[in-house]
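Colleague: Predicted model follows, preceded by the sequence.
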Amino acid sequence: MSSNTILKVENIGKQYRLGLVGTGTISHDLNRFWNRIRGKEDPYLKVGDSNNRSEKGKSEYVWALKDVSFKVNKGEVLGIIGKNGAGKSTLLKILSRVTSPTTGLIKTKGRIASLLEVGTGFHPEMTGRENIYLNGAILGMSKSEINKKIDEIIDFSGCLKYIDTPVKRYSSGMRVRLAFAVAAFLEPDILVVDEVLAVGDAEFQKKAIGKMQDISNSDGRTVLFVSHNMAAVKNLCTRGIVLESGKSIFDGRSEDAVKYYLNRQNSLNVLNLLERKDRKGTGEIMFSKVEMLNSEDNSVIELISGEYAKFRLHFIFNKKVNHNDLVFGVVIYDHSENKIADFYSDEMGIKFSNIGYYVDLEIPELMLRGGSYYVSIAVQTNIRVVQQLDVMHRVFNFKIFPGDYWKAGKINRATNVALLNGKFKNEYS
């Protein structure tokens, strides 16, 4: 490894056996042993399905990770993103030496501290204070070194009242607070953090992300961060890796990695709306599909709060109609069926002189907080008496990730409501 490289991963793979038997049978073990003493490759490394949970496998073995390689430099913050089951946690467990790889090699310099699950490494019968010393000893620190940091750890965790109480009586959030404080303040060379921070409240998540930034910027230490919060990955990480079905499919700047990942989650649920029977209207025009496009005109189902969005409404004509009389509408609801926003072409002063087979609703900044939403659509005529041509409810589902909409260095709250482009002022500003 070069002098600046602190972690090197070469062709890492992790294979598991499906079914009730966790590892292998006696016959498989004997077969492996016989091949090993003859200097031949493990025969079961040549088989195994990719880690795609939605497909029925053809083999009794599966590769949770396959041929993953990358380098991490000192002081770098690496974000690892991907769908559930992509192999992110498996990779972190291998890097943290919780489990060993089936194939490949890992080279590291310095101590690794891991926060993979709630209360990782804590003994439930020991108090919070005792667990701080236990974790410090595991990291190779002396008692005097831990003594210098213990007040900062307790203060950061916010668990002062319960610090001499057994950890088994802590809530999951308290355990995460203490575990993160221990991992961050005992000065590991590499800090590995899984999605476990999502258990903490908004205040703690902000503190934890700020601490990770301090660790990398001020102390020059390395952070590996797994999260489904795309805004946190963009703001915190300098580089990103995208995993899919156990393989690394992208490695680059964190902003590019997030964009690549969101583009990959393209509209898998773009349905043929012509097959839907739950529609109202005369049917002179019928919607065929709806999709959401990002600023690069890629079809997506996930965006970050405040980003550009375009809803494209595809339709067919079953009868000749006067385009000037058409009014298109898009209504956005949250997951509880509360109306969040609606858009109608006539209110915007738009007249359609001649249209093809789709219309676009452009939203320069989709000012929604983080959450799940869906779209309903309508087209009608607007001459004297309104006549509905096609009305459909819940035609497209999408997700918004919280983001730093006001560029204030703070991720907005996820409360499933719209953001208005306003600004607070006091009487002296």
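Modeller: Perfect, I can see it now. Residues are numbered from 1 along each chain as shown.
Colleague: use CA for all of it now, contacts and neighbours both
Modeller: Fine.
Colleague: Could you pull out the strands in the stretch 101-250 of the chain for me?
Modeller: Secondary structure of the stretch 101-250 of the chain (DSSP state E, counting those that start in this stretch): strands located at 103-108, 112-115, 190-193, 222-226, 239-244, 247-253.
Colleague: Which among those is found nearest to residue 335?
Modeller: Distances from residue 335 to each of these were compared using CA to CA; the minimum, 25.9 Å, belongs to strand 222-226.
Colleague: picking up where we left off before, columns distance to residue 124 and mean neighbour count on top of the strands of the stretch 101-250 of the chain, output as a markdown table?
Modeller: Output for the strands of the stretch 101-250 of the chain, formatted as a markdown table (distance: least, CA to CA, whole Å; neighbours: other CA atoms under 10 Å):
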| stretch | distance to residue 124 | mean neighbour count |
| --- | --- | --- |
| strand 103-108 | 30 | 15 |
| strand 112-115 | 16 | 23 |
| strand 190-193 | 21 | 25 |
| strand 222-226 | 25 | 25 |
| strand 239-244 | 34 | 23 |
| strand 247-253 | 36 | 18 |
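Colleague: Pipe those into JSON lines and attach distance to residue 78 per row.
Modeller: As requested, those are exported to JSON lines (distance: least, CA to CA, whole Å):
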{"stretch": "strand 103-108", "distance to residue 78": "15"}
{"stretch": "strand 112-115", "distance to residue 78": "14"}
{"stretch": "strand 190-193", "distance to residue 78": "10"}
{"stretch": "strand 222-226", "distance to residue 78": "5"}
{"stretch": "strand 239-244", "distance to residue 78": "5"}
{"stretch": "strand 247-253", "distance to residue 78": "9"}
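Colleague: Comparison target below:
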Amino acid sequence: MSNSVISVESVSKTYRLGVLNHGTLRRDLQSWWARRRGLPDPNIEIGKSEVRAGTDFKALEDVSFDVQNGETVGIIGRNGAGKSTLLKILSRVAAPDRGRVRIRGRVSSLLEVGTGFHPELTGRENVFLNGAILGMTKTEIRRKFDEIVGFAEIDEFIDTPVKRYSSGMYVRLAFAVAAHLEPDILIVDEVLAVGDHEFQKKCLGKMKDVRTQGRTVLFVSHNMTAVNNLCVRSILLQKGKVIADGPSSEVTRTYLGTALTATQSHWQFALPAGETKRAFVREVFITDLNDEKREAYELTKDFVIGIRYRLTEQIRGLTVGLQIVSEDNNETLVSLTDAELDMTRLETREAGDYFARIRIPARLLNTGTYSLRIGMSRSRHDIYDVVEGLSFRIIDSVGIVMFLGYERKGSLLSVQLPWTVEREGSTVNAKSSAAG
């Protein structure tokens, strides 16, 4: 269409797996030497099968859509759906194997923390470097410089080399540069997860400002509430293909419905080749109190959520948290490990593998299907990893809900609370349950 600023036509992208893809020469040589000797690859994630060298992985397959001038479009999908690959192609970081992409206007991209920054340079120097990479003149950068630094809230550290910045400081400065240098098209990947809650709200507000100025925004996020608030339209990717494109409220509902139909009790994760993180989730599972994994869990019985994770370096004040969301996209429960709750006694954990678990009491969640989101952060500032798209079911095979004579009708909780039944001259304690 004549008003299209982005036109994607039958774009496909295929990667070759298992060939020099660990990210460092040392690890690549380790893997190559192990294969030559017929030994297991020492760099394969524990619990994962080895990827056969030369295997093709279709990150994108025949993707087509148009974005109009001034639109704010959400790109959503489960991990590995092809979202980041698509944005890299739109940002000209990667090229498609087939198809064509046409873009009209200046593009500003924020794909991952520190992209376009040089670690030895100061924050001030990197603002000018990154701005130049984005095609800005020195005059433009000077005009916006104070506003950029003020937005990033790093005034006292602006002349410090960015290699000393935390990941949260990195992303604050990187987003400030990308958003303030007046791009025609702003592309933002999930990097907004790296930052405290207040800064995330600030970033969403800035993107709304960019939208009201008639500019175009592409926004990738696993936060469906943020997508619905910011984006009128969303595109859902699944296994590299577009399976839904329309109003955000409908597309996010489709996404949640797709995720929640494939309930299971065990998930494993591995970092993409070449990617490093200070902390990341390796495994999540749900069991009953006998350590049995089930297709669904009883309303009247406790169950356990277990999380295995790895630290690649020492971290002080690490918090592991979970969020349980109903099939209606209502945030039902949030719980964090206690390190976050007592700021006076922050634990320091050494590099290594860890196991966290939480026991969910019986008759807390009502019957239905729920999605699970796991996050790892440090003192509410730096978020290291987030995994989502996990889902499980709560069932009522005993018939308590029907015994009470009502249908669920969207109730989220089914909590056992203390009741008293009073009669003239006496009080009788009744162990009854109230379904929320």
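Modeller: Great, that's in hand. All figures in this text were calculated on a predicted structure; none of them were measured in a lab.
Colleague: on that earlier part again, of the strands of the stretch 101-250 of the first structure, which approaches residue 215 of the first structure most closely?
Modeller: Closest approach to residue 215 of the first structure among the strands of the stretch 101-250 of the first structure (CA to CA): strand 222-226, 7.6 Å.
Colleague: distance from the closest one to the second structure after superposition?
Modeller: Comparing strand 222-226 of the first structure with its match in the second structure after superposition yields a mean distance of 0.5 Å (mean CA distance after the TM-score superposition for the first structure).
Colleague: what ranges do the strands span in the stretch 251-400 of the second structure?
Modeller: In the stretch 251-400 of the second structure, strands defined by DSSP E, counting those that start in this stretch lie at 266-268, 279-287, 297-298, 303-311, 315-316, 318-326, 331-336, 348-349, 352-360, 368-378, 382-395, listed in chain order.
Colleague: nearest to residue 64 of the second structure, of the ones you listed?
Modeller: Go through these one by one with CA to CA and the one that ends up closest to residue 64 of the second structure is strand 382-395, at 24.4 Å.
Colleague: Just give me how far the closest one sits from the chain centre.
Modeller: For strand 382-395 of the second structure, the separation from the chain centroid amounts to 9 Å (computed by CA atoms, centre = their mean, to the nearest Å).
Colleague: helices and strands around that strand, which ones?
Modeller: The helices and strands touching strand 382-395 of the second structure, judged by 3 or more CA pairs under 8 Å, 6 or more residues apart in numbering; DSSP states H and E, are helix 167-180, helix 248-261, strand 279-287, strand 297-298, strand 368-378.
Colleague: winner for burial among those?
Modeller: Counting by mean count of other CA atoms under 10 Å, helix 167-180 has the highest mean neighbour count of those, with a mean of 24.
Colleague: So which bit of the first structure is that one matched to?
Modeller: Under TM-score structural alignment, the match for helix 167-180 of the second structure in the first structure covers residues 172-185.
Colleague: The matching stretch vs the second structure - mean distance after superposition?
Modeller: Counting by mean CA distance after the TM-score superposition for the first structure, stretch 172-185 of the first structure comes out at 0.2 Å.
Colleague: What lies in contact with that stretch?
Modeller: The list of residues contacting stretch 172-185 of the first structure from outside it, by CA atoms under 8 Å, 6 or more residues apart in numbering, reads 113-115, 118-120, 122, 128, 132, 135-136, 149, 152-154, 156-159, 167, 191, 196-197, 199-201, 204, 208, 211-212, 215.
Colleague: Please, a ChimeraX command that selects the buried ones among those?
Modeller: Those of these that meet the burial criterion (16 or more other CA atoms under 10 Å) are gathered into one ChimeraX selection, given here:
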select :113,114,115,118,119,120,122,128,132,135,136,153,154,156,157,159,167,191,196,197,199,200,204,208,211,212,215
